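J.: Coordinates only, no sequence provided:
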């Protein structure tokens, strides 16, 4: 199988597997903190097993090798996970996914601040346009009894923490960062354990919870983590945009959750901005000479 074909399969598989995530959250009658406890536990277990199967070093040695940057990355991903669930609980699925899909744009902006990278003009334009689209989405939730403004703000904060996590990973290309997701899951589970009044789950939710925590989350994460080993990151980001379309449709079909006009308008604009930015980035990368760089177990392509 050609590397490009493998990368595309992994990216599309990751998106298709993660798409039911928000629907499963909607369907389960479970409080936020117990849900986060099981999500963290499932992620830690799933990625932990994968890590053990991938190499000879023990999981403990790999965790110790993360260093302070790895710990900070785990904290960022854990925070993003907790914010994601809280966002879904407080605003619509369409709003949540549209806003958090801006993560690659904020990631580029954070790279300029943290890694001192020089951003091309297209990225600065994308930052401005994406921010305007988010304002349009949020404007529909201002005031009124049914306002979801809090959830929108939580979703935006989630995208920033997720972006920061990936920027920190890029800051240490010599360290295998996959185990930081095990640590992230453990942090989420620990915080949730002490925050939850009860971890009880209704019998009808057990099956859905197992599918979410042991299949959807770890499998989608591993697919999306490995996809950039074979295809450029902008191409993976472009494929990830499918979730912004598929998940709200799935939730609408299952539970009848509709999309407001402002969310639709802002989401369409945001989709266009992110798609064009990814296409331009792919075109620019194709013109430059690339060389492989090891990032832990994964290999990504950089340009010079």
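T.: Yep, that arrived. Because the structure is a prediction, the values reported are computed rather than measured.
J.: hey, let's count contacts and neighbours off CA atoms from now on
T.: Fine.
J.: Name the helix or strand for residue 95, please.
T.: helix 93-100 (DSSP states H and E).
J.: Who are the packing partners of the next helix or strand after that helix?
T.: For helix 93-100, the following helix or strand on the C-terminal side (DSSP H and E) is helix 103-114. Here helix 103-114 touches helix 121-139, helix 149-171, going by 3 or more C-alpha pairs under 8 Å, 6 or more residues apart in numbering; DSSP states H and E.
J.: Which of these sits closest to residue 31?
T.: helix 149-171 (15.8 Å; C-alpha to C-alpha).
J.: thinking again about what came up before, so what angle separates the directions of the helix holding residue 95 and helix 103-114?
T.: Angle, helix 93-100 to helix 103-114, by axes from the mean of the first three to the mean of the last three C-alpha atoms, to 10 degrees: 30 degrees.
J.: What is helix 93-100 packed up against?
T.: Counting by 3+ C-alpha pairs under 8 Å, 6+ apart, helix 93-100 packs on helix 67-90, helix 149-171, helix 233-255, helix 261-287.
J.: got those as TSV, with mean neighbour count and distance to residue 104 columns?
T.: Shown next, in TSV, are the helices and strands packed on helix 93-100 (neighbours: other C-alpha atoms under 10 Å; distance: least, C-alpha to C-alpha, whole Å):
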stretch	mean neighbour count	distance to residue 104
helix 67-90	22	14
helix 149-171	22	7
helix 233-255	19	7
helix 261-287	18	9
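J.: Any idea which of those helices gets closest to residue 210?
T.: helix 67-90 (16.4 Å).
J.: Okay, one more to line up with it:
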């Protein structure tokens, strides 16, 4: 599939809309809870990718997975942490808390790459890190007072694992070992399914729940992850980062309109600081490179 720049932008917007349905769908589950939610979504992601991967990459993709070197498997492990932490966080805290915390990904990635690879962090990114940190501190402070801190800490595992994942793939690329991200997603879904299965038993999900989680596995994870990799071949990194922020906006709106989950004032204030910091950082960087 070849995309023009304009088509890639529209596809990436559609990707963020698909990513954003996790919160509202989770709020309509009847009986499935915590690790069972994670297991079923990861399980259906595995089934979906087993069909999608040969269509997009041919059957030889499975041979490449078997022959994959350590960066591919470490990337898969990072994906498994992201899948598991995201769904568990949604069962412990609000959709808005989870998505705003996940939005820290680009800034945490910059910090991890600075510590692990020695990448220089521009002054604009340091300023964005400070501003986003203030927003998260405001959000976290209100949650500590309300006694709802655990879910946001779990959500923080997602951008941390994402930053480590990016650092691993960049280091592998520098050493001539490219990491194919979509097969890494499949490996992550398999690991997540295997690790959460013992914690999911005994199963309590109704047929209604399993149907919704199957939709998440296919529509919210397998399809958009595959399309995002295609978009990344056409769009530049700042464009991807800015468009990906739409997931936060779409996700909060869908949970608000579709599940009646009104975001708290502290989350909106802290989230506005985080989003402003990310937009400022990417736009200034884009302008300087231009």
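T.: Great, that's in hand. Nothing here was measured: the structure is a model prediction, and the numbers come from that model.
J.: still on that earlier bit, would CSV of the helices and strands packed on helix 103-114 of structure 1 with distance to residue 204 of structure 1 be doable?
T.: Listed next are these as CSV, based on distance: least, C-alpha to C-alpha, whole Å:
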stretch, distance to residue 204 of structure 1
helix 121-139, 34
helix 149-171, 27
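J.: any idea what residue 66 of structure 2 aligns with in structure 1?
T.: Using TM-score structural alignment, the partner of residue 66 of structure 2 in structure 1 is residue 64.
J.: Tell me how many other residues surround its match.
T.: Around residue 64 of structure 1 there are 12 other residues, counting by other C-alpha atoms under 10 Å.
J.: Now do the contacts for it.
T.: Residue 64 of structure 1 makes no contacts at all, as judged by C-alpha atoms under 8 Å, 6 or more residues apart in numbering.
J.: For residue 224 of structure 1, see how far away it is.
T.: Applying C-alpha to C-alpha, to the nearest Å, one obtains 24 Å for the distance of residue 64 of structure 1 from residue 224 of structure 1.
J.: And residue 203 of structure 1, by the same measure?
T.: If you go by C-alpha to C-alpha, the gap between residue 203 of structure 1 and residue 224 of structure 1 works out to 31 Å.
J.: Repeat that for residue 71 of structure 1.
T.: For residue 71 of structure 1, the distance to residue 224 of structure 1 - C-alpha to C-alpha - is 21 Å.
J.: Repeat that for residue 204 of structure 1.
T.: Taking C-alpha to C-alpha, one finds residue 204 of structure 1 at 30 Å from residue 224 of structure 1.
J.: Between those two, which is the more surrounded one?
T.: Neighbours per residue, other C-alpha under 10 Å: of residue 204 of structure 1 and residue 224, the larger number sits with residue 224, 23 against 10.
J.: for the more buried one, what are its contacts?
T.: 10, 11, 14, 15, 236.
J.: what does it align to in structure 2?
T.: So, by TM-score structural alignment, residue 224 of structure 1 is matched to residue 228.
J.: Pull the distance from the host helix or strand of that match to the chain's centre.
T.: Per DSSP H and E, residue 228 of structure 2 falls inside helix 223-232. On the basis of C-alpha atoms, centre = their mean, to the nearest Å, helix 223-232 of structure 2 sits 13 Å off its chain's mean C-alpha point.
J.: how big is the offset of it relative to structure 1?
T.: Aligned to structure 1 and superposed, helix 223-232 of structure 2 gives a mean residue distance of 1.7 Å (mean C-alpha distance after the TM-score superposition for structure 1).
J.: What does residue 189 of structure 2 correspond to in structure 1?
T.: Aligned partner of residue 189 of structure 2 by TM-score structural alignment: residue 185.
J.: For the one helix or strand that match maps to, list every residue counted as buried.
T.: Residue 185 of structure 1 belongs to helix 180-195 when assigned by DSSP H and E. Neighbour-count burial for helix 180-195 of structure 1, counted by 16 or more other C-alpha atoms under 10 Å, picks out 180-189, 191-193.
J.: need the contact list for residue 235 of structure 2.
T.: 5, 8, 9.
J.: Out of the buried residues of helix 180-195 of structure 1, which comes closest to residue 53 of structure 1?
T.: residue 182 (13.9 Å).
J.: who's in contact with that closest one?
T.: 43, 44, 45, 47, 48.
J.: so which of those residues would you say is closest to residue 269 of structure 1?
T.: Using C-alpha to C-alpha, the contacts of residue 182 of structure 1 come closest to residue 269 of structure 1 at residue 43, 32.8 Å.
J.: In structure 2, what sits opposite the closest one in the alignment?
T.: Aligned partner of residue 43 of structure 1 by TM-score structural alignment: residue 45.
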